[in-house]
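A.B. asks: can't give you the sequence, but here's the structure:
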């Protein structure tokens, strides 16, 4: 049985995810829009803060429903997880993007969909790597502890 994540690790995971996501999203938006880096940076920091809170809340509830070893989750299950997460996040972020960048909801939706598409692929990869790395570290600690006992 895999050890459950404590709140501290959940915060670490969310912050690591968001720092990387914000940096990559700002670069992507700068390439595909005419908005200034400063405006995009501020917008993405706010969006990331919303996403970080949503990540913590969503995954806390999701893990209560979806029990078992995370590293053994199927590809289809991981796709389902990320689609639910990103769909919920769109509801919160489209109005924020529209307001801060002074664009209409359609433009905000298009920008958010672009970021969401990228982040969806990123989230899938990040969580897969994180879960397997975590499982490896836990196994290594358990093995080291067994050798030292």
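C.D. replies: Structure received. All values derive from a computational prediction rather than experimental measurement.

A.B. asks: Only C-alpha atoms from now on, for both contacts and neighbour counts.
C.D. replies: Noted.

A.B. asks: right, and residue 108 touches residue 91 too?
C.D. replies: No - with contacts counted by CA atoms under 8 Å, residue 108 stays clear of residue 91, the gap being 11.5 Å.

A.B. asks: Select the longest helix from the protein.
C.D. replies: Determined from DSSP state H, the single longest helix within the chain is helix 105-148.

A.B. asks: which other helices and strands contact that helix?
C.D. replies: In terms of contacts (3 or more CA pairs under 8 Å, 6 or more residues apart in numbering; DSSP states H and E), helix 105-148 is packed against helix 7-32, helix 75-101.

A.B. asks: right, and those - which one's nearest residue 130?
C.D. replies: Set against residue 130 and scored by CA to CA, the helices and strands packed on helix 105-148 come closest in helix 7-32, at 8.2 Å.

A.B. asks: Okay, one more to line up with it:
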């Protein structure tokens, strides 16, 4: 399992890079002011950061329970990203509709586009993160895992 410190690094990196990509691209693509997309992105990022930490912790525990290991083949990575985004969709849809003054249907269409971006982004980010920081890379001497740090 990943340590708390590693999970925090993962989440902060994911959210910061996502913000830097989403706000300007969302502004350009959807025709809203950069500050509007920025506010949506920051609020969404705060909510998503908490969900990211909890979701990945629960997903890893489920992986260990049902498969006995943490290796994620491509199909599991795809499922992982889709389930994560579906959870966020439920929270973000009413918020986006209200803040941008659009119908729930228009907000849903916009959210589907954003979710599609984040599914691809989450897949790439998590794959790259696991390559750069593989599970067990925090092992101490003699290959024994170090105690989880806060």
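C.D. replies: That came through, no problem. Computed from a predicted structure; not experimentally measured.

A.B. asks: tm score of chain vs chain?
C.D. replies: Once superposed, chain against chain, the TM-score is 0.84 (TM-score structural alignment, normalised by the length of the first structure); 139 aligned residues with a CA RMSD of 2.0 Å.

A.B. asks: returning to that earlier point: wait, which of the helices and strands packed on helix 105-148 of the first structure is closest to residue 46 of the first structure?
C.D. replies: Comparing these by CA to CA, helix 75-101 comes nearest, at 8.2 Å.

A.B. asks: quick one: buried residues of the closest one?
C.D. replies: The neighbour-count check on helix 75-101 of the first structure (16 or more other CA atoms under 10 Å) flags 78, 81-82, 85-86, 89-90, 93-94, 96-98, 101 as buried.

A.B. asks: Let me have these in a markdown table, adding distance to residue 133 of the first structure as columns.
C.D. replies: Converted to a markdown table, the buried residues of helix 75-101 of the first structure look like this (distance: CA to CA, whole Å):
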| residue | distance to residue 133 of the first structure |
| --- | --- |
| 78 | 16 |
| 81 | 19 |
| 82 | 19 |
| 85 | 22 |
| 86 | 23 |
| 89 | 26 |
| 90 | 29 |
| 93 | 30 |
| 94 | 33 |
| 96 | 34 |
| 97 | 34 |
| 98 | 37 |
| 101 | 38 |
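
A.B. asks: any chance of the helices and strands packed on helix 105-148 of the first structure in TSV, with distance to residue 65 of the first structure too?
C.D. replies: Converted to TSV, these look like this (distance: least, CA to CA, whole Å):
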stretch	distance to residue 65 of the first structure
helix 7-32	17
helix 75-101	12
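
A.B. asks: can you tell me which of the ones you listed comes nearest to residue 50 of the first structure?
C.D. replies: Of all those, helix 75-101 comes closest under CA to CA, at 7.5 Å.

A.B. asks: Please state the offset of that closest one from the chain centre?
C.D. replies: The chain centre lies 10 Å from the centre of helix 75-101 of the first structure; the measure is CA atoms, centre = their mean, to the nearest Å.

A.B. asks: which residue numbers in the second structure go with it?
C.D. replies: Matched against the second structure by TM-score structural alignment, helix 75-101 of the first structure falls on residues 74-100.
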